[in-house]
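Colleague: Based on what follows, work out the 3D shape:
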Amino acid sequence: MDTCRQCGHTLGVGRFCTNCGHPVDAPVPAGPASRSWRTDTAERPRVEALPSEEPDTPARPAPTGHRHVDETRRTAGWVPWVAGLAVMLLLAALGLWLLLGGDDDPTARDTSREQPRREEPVAEQPSRDDRTPEGRTTMSPEPQVDPTDLARFTTVVAPAPAPPNRDVSGNQVRCEASNLVDGVPETCWRMPEDGTGETITFTFDGPTELSEVGLVNGYAKTAQDAQGALDWYAGNRRVLEVEWSFDDGTVVGQDLAQTLDMQVVPLDDVVTEVVTLRLVEVSPPGPGRASRDYTAISDVRLLGSPA
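Modeller: Here you go, the predicted structure:
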C-alpha cells in the first residue's frame, strides 16, 4: 500500500502515516469520524521524517512528534558538560604556562639592564699549616725587602775637590763629592795631594740597616790621546786602607787591593743614620804621562734597607 487509507498521503517507512498518524494497516473508521481528520491534523505540528544514516535509503518517519523533542533535550543535556570540561582544560594549560614562565611574561624581571653584582672579597682562611695545635692562627712574617745600594739617597760631605780641568777631548771634568754616589765608575771625587786621615760622611734621612759597604778606591778611567793610552787609575793616588764608622760605635776596617773593581766588606746588619769613611792609608802618585798628585775615589756602595 503506497497511500494512507485515511488521508491519502504517500506512505513512508513505518507503521503510521506521517501526515495524519493513522495506522497503515488499520481500516478507516466509518461515519463522521472519518471526515474529521482534516481538522484534527491541521491543528498538529507537522513532524519531519528523520534522514536515514545510510545513503539512498528513504528516511523512516517517527511514529509521533516526541522523538525530535527527546533528541533535542538529550543534546542540550551534555553540551554544558563539554563546555565546562573545555574551560577547565584551558585554565589548567594557562596555569602550567604561567608556572613554567614564558618569554612574554609581563611580570618577569628584565635583567638585561641590570649591572652585575660586584663580588665582595672573601677573607682568606688560614690553612692547616698556619694554625697552632691550640687552634690559634699564627701571623706570617713580613716579606723581606732585598737589600739595595742606598748610597745615592744620602747627603755626602767630603774634603774640597781638586779644581775642574779638561779631558783629552776638551770636555770639562769636575770631581765633586756627588760623583761618589752616582754609580758611574768613570767619574770620581778627588782632592789635591795626599788624603791620608781625611773623612767623608754619608747621611741618610732616617735609621737604615746596612749589610755591606764598599768602594772603588781610585779614578777608574782610561783615555786615549795622540801619544797613546792614559790610565788615570794608575796615575792618581789610590786609597789602600779605610775605616767605616757607624752611629752605634761600630768600626770596621778594610784593606784594599789596587784594582778597578768594587771592593766590599760585609756588616752584621748595622743600623745607622750616618756612615763615616776615614782614609787610613793612601798610595803615592803613579809614574808616566797619567801621573797626578790627587787622592781619588770613584764610587761608594752602602747596601741595605730602611730600618
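
Colleague: Going by C-alpha atoms from here, please, whenever you check contacts or count neighbours.
Modeller: Fine.

Colleague: My guess is residue 281 contacts residue 253. True?
Modeller: No. The pair residue 281 / residue 253 is not scored as a contact, 11.5 Å apart, by C-alpha atoms under 8 Å.

Colleague: what's the overlap in contacts for the two?
Modeller: Shared contacts of residue 281 and residue 253, defined by C-alpha atoms under 8 Å, 6 or more residues apart in numbering, comprise 241, 242.

Colleague: Quick check on these two: which one has the bigger neighbour count.
Modeller: Higher neighbour count among residue 281 and residue 253: residue 281, with 19 against 14, using other C-alpha atoms under 10 Å.

Colleague: which secondary structure element contains the more buried one?
Modeller: Element membership of residue 281 [criterion: DSSP states H and E] is strand 263-282.

Colleague: Could you report the distance from residue 240 to residue 254?
Modeller: 9 Å (C-alpha to C-alpha, to the nearest Å).

Colleague: Same question for residue 229.
Modeller: In terms of C-alpha to C-alpha, residue 229 sits 31 Å off from residue 254.

Colleague: Those two: who's more crowded?
Modeller: Per other C-alpha under 10 Å, whichever of residue 229 and residue 254 has more neighbours is residue 254, with 16 against 12.

Colleague: was I right about the more buried one contacting residue 242?
Modeller: Yes. In this structure, residue 254 is within contact of residue 242 by C-alpha under 8 Å, at 5.4 Å.

Colleague: What are the neighbouring residues in contact with the nearest residue to residue 264 once chain neighbours are set aside?
Modeller: Spatial nearest neighbour of residue 264, chain neighbours left out: residue 214 (3.8 Å); criterion: C-alpha to C-alpha, 6 or more residues apart in numbering. Neighbouring residues of residue 214 by C-alpha under 8 Å, 6+ apart: 262, 263, 264, 265, 300, 301, 302.

Colleague: Any idea how many residues pack against residue 200?
Modeller: Neighbour tally, residue 200, other C-alpha under 10 Å: 15.

Colleague: Am I right that it sits in a helix?
Modeller: No. Residue 200 is assigned strand when assessed by DSSP: H, G, I helix; E, B strand; the rest coil, not a helix.

Colleague: Can you tell me how far it is from residue 157?
Modeller: 6 Å.

Colleague: likewise residue 208?
Modeller: 18 Å.

Colleague: higher neighbour count, these two?
Modeller: A count of neighbours by other C-alpha under 10 Å puts residue 208 above the other of residue 208 and residue 157, at 21 against 14.

Colleague: I'd like the structure of this one too, to check against the first:
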Amino acid sequence: MPALPHTLGSRRTGSDYIQIDPKSDIPLRRQLVNQFIVQIAAGRLEPGEALPSVRQMERLKKIHRHTVSRAYGELVAQGWLTRTRGSVLRVNAFEKPPNSVHDLNSVVDLSIRLAQEHGYTAEQLHQCLRARLERNRPDHLLIVSTDAGLSTIMKTELQEHVMCRIRQCSPEDLSEQSRRSSRAMIVWIAGATPTFGPLVPEDALCHSIRICDPTEHIDRIRKLRTPSVIAVVSVSKLFLERALGMISPLLGTSHSLNEYLLPPGGKLALDGADLVFCDSVAMPKTKAREIHRYRLVSPESIEHIKCAIGPASAKKRGSPGAE
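Modeller: Below is the predicted model of the structure:
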C-alpha cells in the first residue's frame, strides 16, 4: 500500500512514513512497531514530534485501534515514545539533555574574568583551554548493544572512519566498563538511552547512533517491474527484524522475501535471489546477482564521532579502510 498523499509543501507526519500490508505474514502490530522504530532511529521523526492518536491511526491506516494501542504501548515501554500532558505521544529524546546555554556562557565569562584578574592574556587562556580539551578527548569507543551482531555491524562501519580502539560491551558489563574507561566515548543505537543512560556516570560522553535513511532501499524495491525474490542477509537478528518490518509491506502479491541470519565465519551464495540487501559484515561473505549494502550508521553520526575523537584519530578519505 503506497504512502498516503500529502499536500505539496506540507510537512509529512508520522503516519505518512508507515506502510501496512494486511496480507503480510508479519503481524500488523509488529509492522507498526518496527517501522516506527526505523523512522525514529533514522531521524525522520524528530525528538518531541507528536504522533497521530490511536483513533487517527485507526482511520488513516485501517488498523483496529486495539492493535495501534498495543503497538504504541510497546514503543513507550521500550523508550521510543513518551506520553505527555493530555496523553499525547511524542518521540523521545535520545541524548542526555545538555546544560543550559546560559549556564555555559556564565562559566566561560567567569573563566575569562578570572584569567584577566590574574594577569593572563586571552591567547594564554585560549592555548590552555585547547590543551585541556585535547587531553580530555576520548581515546576509544565503547559500543553497547543487547544484540551482539548489531554491535559487530556498528564496529565494522566505524572502523572505516576512525583509527582509535573500538571495544564492544554487553549491557550487563556497561556499568563497570564505563567507570573503568573514563576516556571512552560510549555509543549505542538511537532509542537505547532510557535503558543504557542510567548505567553510565553522569559525566560520561555518550552518543546515540542514528541509522541510515532506508529510502534508497525502499525505492529499489518499488522500481521492480517483474515478480522478484528479495533477500536480506545479516549477522544480527535485530537488524533482520527491523529490515523485514520495512520491506515486507512493499511486497504485495508479486514479490517474495527471504531472510538469512549469517553465523560467524559463514558464507552464502544466493543464486536464486533477484535483489539482495546485506549488512556491512555479511556483504563480503555473500554472493548474488544484484547485491546492495544496507548501511546501519548514518553519515551524521559518523561525523559527530569523528569530531568528538579529533582529527588525529579520524581516518582521512583515501587512507586504508576509509571511503
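
Colleague: So after superposing, what's the score?
Modeller: TM-score for the superposed chains, counting by TM-score structural alignment, normalised by the length of the first structure: 0.18, backed by 86 aligned residues with a C-alpha RMSD of 5.7 Å.

Colleague: Now the buried members of the contacts of residue 214 of the first structure.
Modeller: Using 16 or more other C-alpha atoms under 10 Å as the burial test, those include 262, 263, 264, 300, 301, 302 as buried.

Colleague: Pick out whichever of the residues you listed sits closest to residue 86 of the first structure.
Modeller: Checking those against residue 86 of the first structure with C-alpha to C-alpha, the nearest one is residue 302 at 96.5 Å.

Colleague: and that closest one, that one's in a strand?
Modeller: Yes. Assessed by three-state DSSP, residue 302 of the first structure belongs to a strand.

Colleague: my guess is it contacts residue 210, does it?
Modeller: Yes. Counting by C-alpha under 8 Å, residue 302 of the first structure does reach residue 210; the two are 6.8 Å apart.

Colleague: buried set for stretch 153-160 of the second structure?
Modeller: Going by 16+ other C-alpha under 10 Å, stretch 153-160 of the second structure has these buried residues: 153, 154, 155, 157, 158, 159, 160.

Colleague: rewinding a little: in terms of secondary structure, what does the strand holding residue 281 of the first structure contact?
Modeller: strand 199-216, strand 239-245 (3 or more C-alpha pairs under 8 Å, 6 or more residues apart in numbering; DSSP states H and E).

Colleague: tell me the angle of the helix or strand that comes right after the shortest one relative to strand 263-282?
Modeller: Towards the C-terminus, the helix or strand next in line after strand 239-245 of the first structure, according to DSSP H and E, is strand 251-255. Following axes from the mean of the first three to the mean of the last three C-alpha atoms, to 10 degrees, one obtains 80 degrees for the angle between strand 251-255 of the first structure and strand 263-282.

Colleague: between strand 251-255 of the first structure and strand 239-245, how big is the angle?
Modeller: 170 degrees.

Colleague: Can you tell me what sits against strand 251-255 of the first structure?
Modeller: 240, 241, 242, 243, 244, 245, 265.

Colleague: Now do it against strand 199-216: the angle between them, please.
Modeller: 50 degrees.

Colleague: circling back to that earlier point, and the helix or strand just after the strand holding residue 281 of the first structure, what other elements does it pack with?
Modeller: If you walk from strand 263-282 of the first structure toward the C-terminus, the next helix or strand you reach (DSSP H and E) is strand 294-297. Counting contacts by 3+ C-alpha pairs under 8 Å, 6+ apart, strand 294-297 of the first structure packs against strand 189-192, strand 239-245.

Colleague: wait, which of the ones you listed is closest to residue 149 of the first structure?
Modeller: It's strand 239-245; of those, that one is closest to residue 149 of the first structure (C-alpha to C-alpha) at 16.1 Å.

Colleague: other SSEs contacting that closest one?
Modeller: Judged by 3+ C-alpha pairs under 8 Å, 6+ apart, the packing partners of strand 239-245 of the first structure are strand 251-255, strand 263-282, strand 294-297.

Colleague: List the buried residues for the second one?
Modeller: Going back to what we said before, that points to strand 263-282 of the first structure. Quick answer for strand 263-282 of the first structure (16+ other C-alpha under 10 Å): 263-264, 270-282.

Colleague: from those residues, which is closest to residue 295 of the first structure?
Modeller: residue 282 (7.3 Å).

Colleague: do you know how far that closest one is from residue 165 of the first structure?
Modeller: 23 Å.

Colleague: cool, and residue 306 of the first structure?
Modeller: For residue 306 of the first structure, the distance to residue 165 of the first structure - C-alpha to C-alpha - is 38 Å.

Colleague: out of these two, which sits in the busier spot?
Modeller: residue 306 (17 against 11).

Colleague: Which helix in the first structure has the most residues?
Modeller: Counting residues, the longest helix in the first structure under DSSP state H turns out to be helix 66-100.

Colleague: what's the burial count for residue 106 of the second structure?
Modeller: 12.

Colleague: Also the one 3 residues further on?
Modeller: Residues within reach of residue 109 of the second structure, counting by other C-alpha under 10 Å, total 12.

Colleague: next one: residue 32 of the second structure
Modeller: 23.

Colleague: Once you drop chain neighbours, what's closest to it?
Modeller: Residue 32 of the second structure's closest residue in space is residue 71 (C-alpha to C-alpha, 6+ apart), at 6.4 Å.

Colleague: Which strand or helix spans that neighbour?
Modeller: Element membership for residue 71 of the second structure (DSSP H and E) is helix 65-77.

Colleague: Report the buried residues of that helix.
Modeller: 65, 67, 68, 69, 70, 71, 72, 73, 74, 75, 76.

Colleague: what's downstream of the helix or strand where residue 196 of the second structure lies, the next helix or strand?
Modeller: With secondary structure defined by DSSP H and E, residue 196 of the second structure is part of helix 193-196. Next helix or strand after helix 193-196 of the second structure toward the C-terminus (DSSP H and E): strand 205-209.
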